[in-house]
Structure formats: C-alpha cells, structure tokens
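>>> Sharing a sequence plus its predicted fold:
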Amino acid sequence: MDGAVRTGASVMGRRMFDLGEQSWPENAPFHTPVHVVTHHRRDPWERPGGTTFHFVTDGIESALDQARAAAGDRDVRIAGGGETILQYLNAGLVDEFTLALSPVLLGAGTRLFEGIDTSRVELEQIRSEPSERVTHLTYAVRPRIRA
C-alpha cells in the first residue's frame, strides 16, 4: 500500500511548518491532520482539501499521541524537519522510515544522521523502490542489542 494512503496523520517541527507555510499551495499537500511541534501557541489552521494544522506546545510525545488518535488504524508520518526526526529517533519512537533519495549536486549540506544515538539505534533496510528521479529506501528501526 502506498505510504500516502497508509498515512492518517502527520507530525512536523515548527521550522518545517514555517518553510512550508510560505510555499505550499492553498490546498496543502497532506490531506490529513498535521501536528506541529512548537513552543508558540496558535489556533488550528484549516486548509482546503482536508489538512488541518494543530500546534502542540507540550512536547514530541504529546504530538505523537494526538497524531495517533487522529490517525486511527492508519500510520503516523513524522514529516520533518531533520531535528524533529532526530528527536523521535533518539526517543525510540520511530519503527520505520523512508528516505526519498533524489541526487542533486549541491556541494555541501547537513549530515543526515548527525546526532543520532548510535549506541541505541540500528537500521535494517527492508525495501528499495527505484524510479526515474528518486529512490525510496525504507528502513526498520531496531533497538541496538548490546553484547
């Protein structure tokens, strides 16, 4: 089943929301509830097409709990940004993730997994889906077994 079809709600950080708020079309691309982890209170923002942004000020666990309740039996997608995903990975709250790898030569950038607690997290590739412009790599996140 396609990831977008399986997704019942999303979580993102405030910086990703701020960047997207300026560039998303009026009909935001999520079409599900989105829970924004932030320190700034704001009323929910409803967009055409089924996307409502909810602003969560009491931490990543609360945002995930609210997203799970909204998603029902569907998946919760941690959409980003990088620092938000890192917080969820290090807290042990991610069971699977997909990277969309689309080669662009920039010359510099942020290290993808900078700051991950590698003593606790182990990745197992479970799927690779290449296409003309992007390759989707899906990994299971496993607790690292200490010998």
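Alright, I've got the coordinates.

>>> Could you use CA atoms for every contact and neighbour count after this?
Will do.

>>> ok, longest helix in the chain?
helix 60-71 (DSSP state H).

>>> Mind giving me the packing neighbours of that one?
For helix 60-71, the elements it packs on are strand 7-13, strand 33-37, strand 75-80, judged by 3 or more C-alpha pairs under 8 Å, 6 or more residues apart in numbering; DSSP states H and E.

>>> Next, the buried residues of it.
Ile60, Ala63, Leu64, Gln66, Ala67, Arg68, Ala70, Ala71 (16 or more other C-alpha atoms under 10 Å).

>>> structure B:
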Amino acid sequence: FHFVNDGIETALDQARDAAGDRDVRIAGGGATILEYVNAGLIDEFTIALSPVLFGSGIRLFEGVDAGHVALEPIRAEPTRRVTHLTYTVQKR
C-alpha cells in the first residue's frame, strides 16, 4: 500500500505505473468511491456490505453525479456475514 496526498489522479497514475498491464484496485470507504466515480476514473467497483450497525455513516450513493454516470449492478455474492455487490460505472 502507498498513501498519496496529491489527489486522486496522482494516486491512480502511481497505481497504474506500478500495476503495468494488471488491474488496479483502489481501497477505501464510500467517500473514496464517490470521488473516483464522479471523476470518471472507475469502470467497476465492489462493495462489501455487512449487516453491522454502528449508529452513523454516510449514504454511499449520495453525491453520485447522476447526470454524468449511471451505476449498473452486475453481481451480488451473498454469504452469512457479508454481501459483495459489484457495479459497473457507465458514462451518460
């Protein structure tokens, strides 16, 4: 893992350089996904949804720029403790 404070584009450029021809995975919470989705830099993402209530948080898709992107669900993989939800990001 590398921590980058120069913005999401710089972090993604460094990850692409390190990955070569392999896929790049970005780890983070809802705010991180939201930044990359709205910047048009994500083509697919997976959310690990666990039924644990902590009392507060953010609405994951609140703030998605629906005028520029659409989220298309492509896979849901449920287990007893977590459900993995995968979406593609389509440009509008």
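Perfect, thanks for sending it. Since we're looking at a predicted model, the values are computed, not measured.

>>> residues contacting Ala63 of the first structure?
When contacts are counted by C-alpha atoms under 8 Å, 6 or more residues apart in numbering, Ala63 of the first structure touches Val11, His35, Val36, Val37, Val56.

>>> Kindly state which residue of the second structure is aligned to it.
Taking TM-score structural alignment, the alignment pairs Ala63 of the first structure with Ala11 from the second structure.

>>> Same question for His35 of the first structure.
Under TM-score structural alignment, His35 of the first structure pairs with His2 in the second structure.

>>> circling back to that earlier point, quick one, the longest helix of the first structure and strand 75-80 angle?
Helix 60-71 of the first structure and strand 75-80 meet at an angle of 140 degrees, taking axes from the mean of the first three to the mean of the last three C-alpha atoms, to 10 degrees as the criterion.

>>> Helix, strand, or coil at Leu34 of the second structure?
When classified by DSSP: H, G, I helix; E, B strand; the rest coil, Leu34 of the second structure comes out as helix.

>>> Give me the range in the first structure that stretch 62-82 of the second structure lines up against.
Counting by TM-score structural alignment, stretch 62-82 of the second structure corresponds to 114-134 in the first structure.

>>> just how off-centre is that stretch within its chain?
Computed by C-alpha atoms, centre = their mean, to the nearest Å, the chain-centroid distance of stretch 114-134 of the first structure equals 14 Å.

>>> Now do the helices in the first structure.
3-6, 14-23, 60-71, 82-90.

>>> Who are the contact partners of the most centrally placed residue in the second structure?
The centroid of the second structure falls nearest to Ile33 when counting by C-alpha atoms, centre = their mean (3.5 Å). Counting by C-alpha under 8 Å, 6+ apart, Ile33 of the second structure touches no other residue.

>>> quick one: which of the contacts of Ala63 of the first structure is nearest to Leu137 of the first structure?
Checking those against Leu137 of the first structure with C-alpha to C-alpha, the nearest one is Val11 at 20.1 Å.

>>> Surely the closest one touches Asp75?
No: judged on C-alpha atoms under 8 Å, Val11 of the first structure makes no contact with Asp75 at a distance of 11.1 Å.

>>> hmm, back to that, in TSV: the buried residues of helix 60-71 of the first structure, plus distance to Val121 of the first structure.
As requested, the buried residues of helix 60-71 of the first structure are exported to TSV (distance: C-alpha to C-alpha, whole Å):
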residue	distance to Val121 of the first structure
Ile60	18
Ala63	22
Leu64	19
Gln66	25
Ala67	23
Arg68	22
Ala70	27
Ala71	26
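
>>> between the residues you listed, which is nearest Val141 of the first structure?
Distance to Val141 of the first structure, by C-alpha to C-alpha, is smallest for Leu64 among those, at 16.9 Å.
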